[in-house]
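A.B. asks: kindly return the folded structure for what I paste below:
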Amino acid sequence: MLKTSKLWGIGLLLALSVVVTACASDSKHTAGQPGGSTVAGKLNVIATIAQIAEPISVIGGDKVNVQSLMGPGVDPHLYTATQGDIKKLESGDIIFYSGLHLEANMVKVFAEIGKKKPVLAIGETLPKEKLLKDEAGATDPHIWFDIDLWKQAIGAATEELKKASKENADYFEANKTKYFQQLDDLKKEAKEKLTQIPKEKRVLVTAHDAFGYFGRMQGIQVVGLQGLSTEAEIGLTDIEDTIKILVKHKVPAVFVESSINPASIKAVIEGAKKQGLDVKLGGELFSDAMGDAGTKEGTYIGMYRHNVDTIYKALSGKGE
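C.D. replies: Reported below is the predicted structural model:
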């Protein structure tokens, strides 16, 4: 009888142990699902690019932990997920990526991860009629350069945060409202500065066609040597056509991008000189990647302001 009681007691302890382990396991796997939260009390958010990660860290505040897969100088068009990235994605409660074929090599990864947890392509939440297309019909994915569109995309991400952490919904909304006011101020600031550039000089020449939305919003003609993706090749005709535009408008400067090889832009500068036009290198712009974390350019607002200031100084002739 005593032996039976001991066995029963041991069995009960084992059963309880299994239940506790299962509950602990459940708390990890359901974290980030609607109404769930991480063990540390924060949502673990993984974003592909810093243009998403940094604004979400502002809106999420101390209720979220945000990580970006791609850092400064990284080209998302060519980026392929590493094993470390896969583990990081699997550890997240919510995954945000830009979409619209920006992270082209990661689409299958997102599809698999999306079977287990919320995964949102924030760019694909936007109205299709608001998106730009190239001559071949490909959608321009560089939507963060239109502040109004980016507010909508980040707004969609914020709604996902609210679903995942309902108790913090008001907190996220309040932070979003404050942040969006800063974006509205940035939009006004950029418009006031760039309209000072003489109309005939409002031609922005860069390594690849990343500034279409920026040009549309700011009334600037944009010329990219490469197409929408950096996978496109630059031909001699592309360079020659760009030189003709520079000579026609007597554009004083062209720009390199932080994540793109500057060789093609240098070829344009040399070609323009042979045509009798002294074109200068106007500076470095941030296109597909932002600056280093901890710097002004490592924030979305700081990155955008840097680009505006750099373009203004080079094309207006009022540079320091």
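
A.B. asks: hey, let's count contacts and neighbours off CA atoms from now on
C.D. replies: Will do.

A.B. asks: mind listing what's buried in stretch 137-157?
C.D. replies: Buried residues in stretch 137-157, counting neighbours by 16 or more other Cα atoms under 10 Å, are found at 139-147, 149-157.

A.B. asks: swap in stretch 291-307?
C.D. replies: For stretch 291-307, by 16+ other Cα under 10 Å, it's 291, 296-307.

A.B. asks: quick check: closest non-adjacent residue to the spatially most central residue of the chain.
C.D. replies: Centroid-nearest residue in the chain: Q51, 3.3 Å away (criterion: Cα atoms, centre = their mean). Leaving out its chain neighbours, the residue that sits closest to Q51 by Cα to Cα, 6 or more residues apart in numbering is Y300, at 5.8 Å.

A.B. asks: for that neighbour, give me its contacts.
C.D. replies: Contact partners of Y300, counting by Cα atoms under 8 Å, 6 or more residues apart in numbering, are 50-51, 54-55, 290.

A.B. asks: can we see that at 10 Å?
C.D. replies: Counting by Cα atoms under 10 Å, 6 or more residues apart in numbering, Y300 touches 50-55, 144-145, 183, 290-291, 306.

A.B. asks: repeat that for L14.
C.D. replies: Counted by Cα under 10 Å, 6+ apart, L14 has contacts 8, 20.

A.B. asks: switch the cut-off to 8 Å
C.D. replies: Contacts of L14 (Cα under 8 Å, 6+ apart): none.

A.B. asks: three-state assignment of it?
C.D. replies: Look at L14: counting by DSSP: H, G, I helix; E, B strand; the rest coil, its state is helix.

A.B. asks: before we move on, back to that, and the buried residues of stretch 137-157, which of them are in helices?
C.D. replies: 147, 149-157 (DSSP state H).

A.B. asks: D170: how many residues sit nearby?
C.D. replies: 11 (other Cα atoms under 10 Å).

A.B. asks: could you do L78 as well?
C.D. replies: 14.

A.B. asks: before we move on, what about the one 4 residues further on?
C.D. replies: Look at T82: counted by other Cα under 10 Å, it has 10 neighbours.

A.B. asks: and it, how far from K187?
C.D. replies: Counting by Cα to Cα, to the nearest Å, the gap from T82 to K187 is 36 Å.

A.B. asks: swap in V222?
C.D. replies: To K187, V222 is 18 Å away according to Cα to Cα.

A.B. asks: my guess is I234 contacts L228. True?
C.D. replies: No: in this structure I234 lies outside contact range of L228 using Cα atoms under 8 Å: 11.8 Å.

A.B. asks: and the two? Which one has more around it.
C.D. replies: Taking other Cα under 10 Å, I234 and L228 do not tie; L228 has more neighbours (23 against 16).

A.B. asks: mind checking the SS state of the more buried one?
C.D. replies: At L228 the chain is in coil, as set by three-state DSSP.

A.B. asks: can you get me a residue count around the closest residue to it other than its chain neighbours?
C.D. replies: Leaving out its chain neighbours, the residue that sits closest to L228 by Cα to Cα, 6+ apart is D209, at 4.9 Å. By the measure other Cα under 10 Å, the count of residues near D209 is 21.

A.B. asks: one more, so I can put them side by side:
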Amino acid sequence: MKKVLSSILVLSIIAIFVSGCTSSKDASNTGDKKGKYNVITTTTMLSDMTKSIGGDFVEVKGLMGPGVDPHLYKASAGDVSLMQKADMVVYNGLHLEGKMGEVFEQLDGGGKLIVSVANGIKEEKLLNSQDASISHDPHIWFDVNIWKDASIELAKGLKKLDKEHEKEYDENLKNYLVELDELDAYIKERTLELPKENRVLITAHDAFNYFGRAYGYDVRGLQGISTASEAGTSDVRELANFIVERKIKAVFIESSVPKKNIEALQEAVKAKGFDVKIGGELYSDSIGDKGSKAETYIGTFKSNIDTIVDALK
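C.D. replies: Alright, predicted model coming up:
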């Protein structure tokens, strides 16, 4: 592990040195022949946000595709090269991309414009983490109002990168915030279809705590905040007891987490004489596939709330 990380860091430093004398807006450097700024993002949620706010002035390349788990993602030598050649790099922060932290530090130290959207969120809005390895829960996109703050932080980065089009970025941001307000209203409206006692969300890992706080759900995850943690026998047993006691109708698998743990939980509940169904698949650390109704952040969140409410009604 240490050898791999060291190799990546060495590649970072070499790339910084080699490209240090070139202009970041030079199309031959960015690989963009359209004269757009080349922006690299980590997660699919950030790729979608950057496309929405950056509009016609940026070319967005995401390192992670749909279904990829950012907690476990490791930057390859190719990823480091892409980030160094980019005009701006956007990442979530709060240790979501836990295995890429030192790479970001190296790039930042080399003068690259690096934007962590979590820097735009006041600490009192963040949830503390029960995982000793990190201070705060990084799944900030599951509270739409917090994601609005993240969007504003991203727009600041774009305007720093491209002062010529500040007005256009502000207009795109304004439109995006309106869409997020509409999404927030939709989630609340659908939630009202559920009696309060039915608003219990059980998933593979603790990705939905911001969602629970914002929209009034009791959220339980089989694994911890990071998928790097493992669910033990006692975790399965305790959650199975909770499901039987509360007569929970459904539990949910996640698009970026193997479903075997939830299936084991379902079997443990069955062994106690109660049947709980798998209510469907939720998008947790990634948006949906291209061409699906969930290929955007907004579409993903709508898909999630529809799946949750329809299964728990």
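
A.B. asks: which residues touch the aligned partner of the residue nearest to the centre of the first structure in the second structure?
C.D. replies: Under the alignment (TM-score structural alignment), Q51 of the first structure pairs with M45 of the second structure. Applying Cα under 8 Å, 6+ apart, we find M45 of the second structure in contact with 141, 286-287, 296-297.

A.B. asks: could you point out which element follows whatever helix or strand M45 of the second structure lives in?
C.D. replies: Remark: M45 of the second structure resides in helix 44-54, with elements defined by DSSP states H and E. Counting by DSSP H and E, the next helix or strand C-terminal to helix 44-54 of the second structure is strand 58-62.

A.B. asks: now I197 of the first structure: which helix or strand?
C.D. replies: Going by DSSP H and E, I197 of the first structure is not in any helix or strand.

A.B. asks: that one matches what in the second structure?
C.D. replies: Structural alignment places I197 of the first structure opposite L194 in the second structure (criterion: TM-score structural alignment).

A.B. asks: what's the local residue count around the residue lying closest to that match once chain neighbours are set aside?
C.D. replies: Leaving aside its chain neighbours, L194 of the second structure sits nearest to K313 (5.8 Å; criterion: Cα to Cα, 6+ apart). Residues lying near K313 of the second structure (other Cα under 10 Å) number 13.

A.B. asks: and the gap between the residue mapped onto D306 of the second structure from the first structure and G123 of the first structure?
C.D. replies: Matched to the first structure by TM-score structural alignment, D306 of the second structure sits across from D309. Distance of D309 of the first structure to G123 of the first structure, computed by Cα to Cα: 26 Å.

A.B. asks: for the first structure, which segments count as strands?
C.D. replies: 43-47, 64-68, 94-97, 119-121, 203-208, 221-226, 253-257, 280-285 (DSSP state E).

A.B. asks: now F110 of the first structure: closest residue in space, sequence neighbours ignored.
C.D. replies: V119 (6.9 Å).

A.B. asks: how about the contacts made by that neighbour?
C.D. replies: Counting by Cα under 8 Å, 6+ apart, V119 of the first structure has contacts 94-97, 110, 113.

A.B. asks: separation between it and S91 of the first structure?
C.D. replies: 13 Å.

A.B. asks: ditto for S27 of the first structure
C.D. replies: 13 Å.

A.B. asks: ditto for A314 of the first structure
C.D. replies: 44 Å.

A.B. asks: what's the answer for P55 of the first structure, then?
C.D. replies: 21 Å.

A.B. asks: F110 of the first structure too?
C.D. replies: F110 of the first structure is 13 Å from S91 of the first structure, where distance means Cα to Cα.

A.B. asks: and E167 of the first structure, by the same measure?
C.D. replies: E167 of the first structure is 22 Å from S91 of the first structure, by Cα to Cα.

A.B. asks: what's the answer for L2 of the first structure, then?
C.D. replies: L2 of the first structure is 47 Å from S91 of the first structure, by Cα to Cα.

A.B. asks: who has more neighbours out of those two?
C.D. replies: A side-by-side neighbour count of L2 of the first structure and S91, using other Cα under 10 Å, places S91 first with 16 against 7.

A.B. asks: excluding chain neighbours, what is closest to that one?
C.D. replies: Closest to S91 of the first structure by Cα to Cα, 6+ apart is N44, at 7.6 Å.

A.B. asks: contacting residues around that neighbour?
C.D. replies: N44 of the first structure makes contact with 32, 38, 64-67, 91-94, according to Cα under 8 Å, 6+ apart.

A.B. asks: got a markdown table for the residues you listed, with distance to G215 of the first structure too?
C.D. replies: What follows is the contacts of N44 of the first structure, written out as a markdown table (distance: Cα to Cα, whole Å):
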| residue | distance to G215 of the first structure |
| --- | --- |
| G32 | 38 |
| T38 | 41 |
| V64 | 34 |
| N65 | 34 |
| V66 | 30 |
| Q67 | 30 |
| S91 | 38 |
| G92 | 35 |
| D93 | 36 |
| I94 | 32 |
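
A.B. asks: ok, of the residues you listed, which one's closest to L16 of the first structure?
C.D. replies: Nearest to L16 of the first structure among these: T38, at 23.3 Å, using Cα to Cα.

A.B. asks: if we can go back for a sec, where's the match of Q51 of the first structure relative to E281 of the second structure, distance?
C.D. replies: M45 of the second structure is 17 Å from E281 of the second structure, by Cα to Cα.

A.B. asks: now do S23 of the second structure
C.D. replies: Distance from S23 of the second structure to E281 of the second structure, by Cα to Cα: 45 Å.

A.B. asks: likewise for N172 of the second structure?
C.D. replies: Counting by Cα to Cα, the separation of N172 of the second structure from E281 of the second structure is 31 Å.

A.B. asks: could you do V90 of the second structure as well?
C.D. replies: 27 Å.

A.B. asks: between these two, who's got more neighbours?
C.D. replies: V90 (23 against 18).

A.B. asks: would you check that the more buried one makes contact with I40?
C.D. replies: Yes: V90 of the second structure is within contact range of I40, at 6.2 Å (criterion: Cα under 8 Å).

A.B. asks: between the ones in helices among the buried residues of stretch 137-157 of the first structure, which sits nearest E129 of the first structure?
C.D. replies: L149 (11.6 Å).

A.B. asks: and the closest one, what's its match in the second structure?
C.D. replies: L149 of the first structure maps onto I146 in the second structure, by TM-score structural alignment.

A.B. asks: ok, and the closest non-adjacent residue to that match?
C.D. replies: I140 (6.4 Å).

A.B. asks: do you know how far the one you found is from D218 of the second structure?
C.D. replies: 17 Å.

A.B. asks: what do you get for I253 of the second structure?
C.D. replies: From I253 of the second structure across to D218 of the second structure, the span is 17 Å (Cα to Cα).
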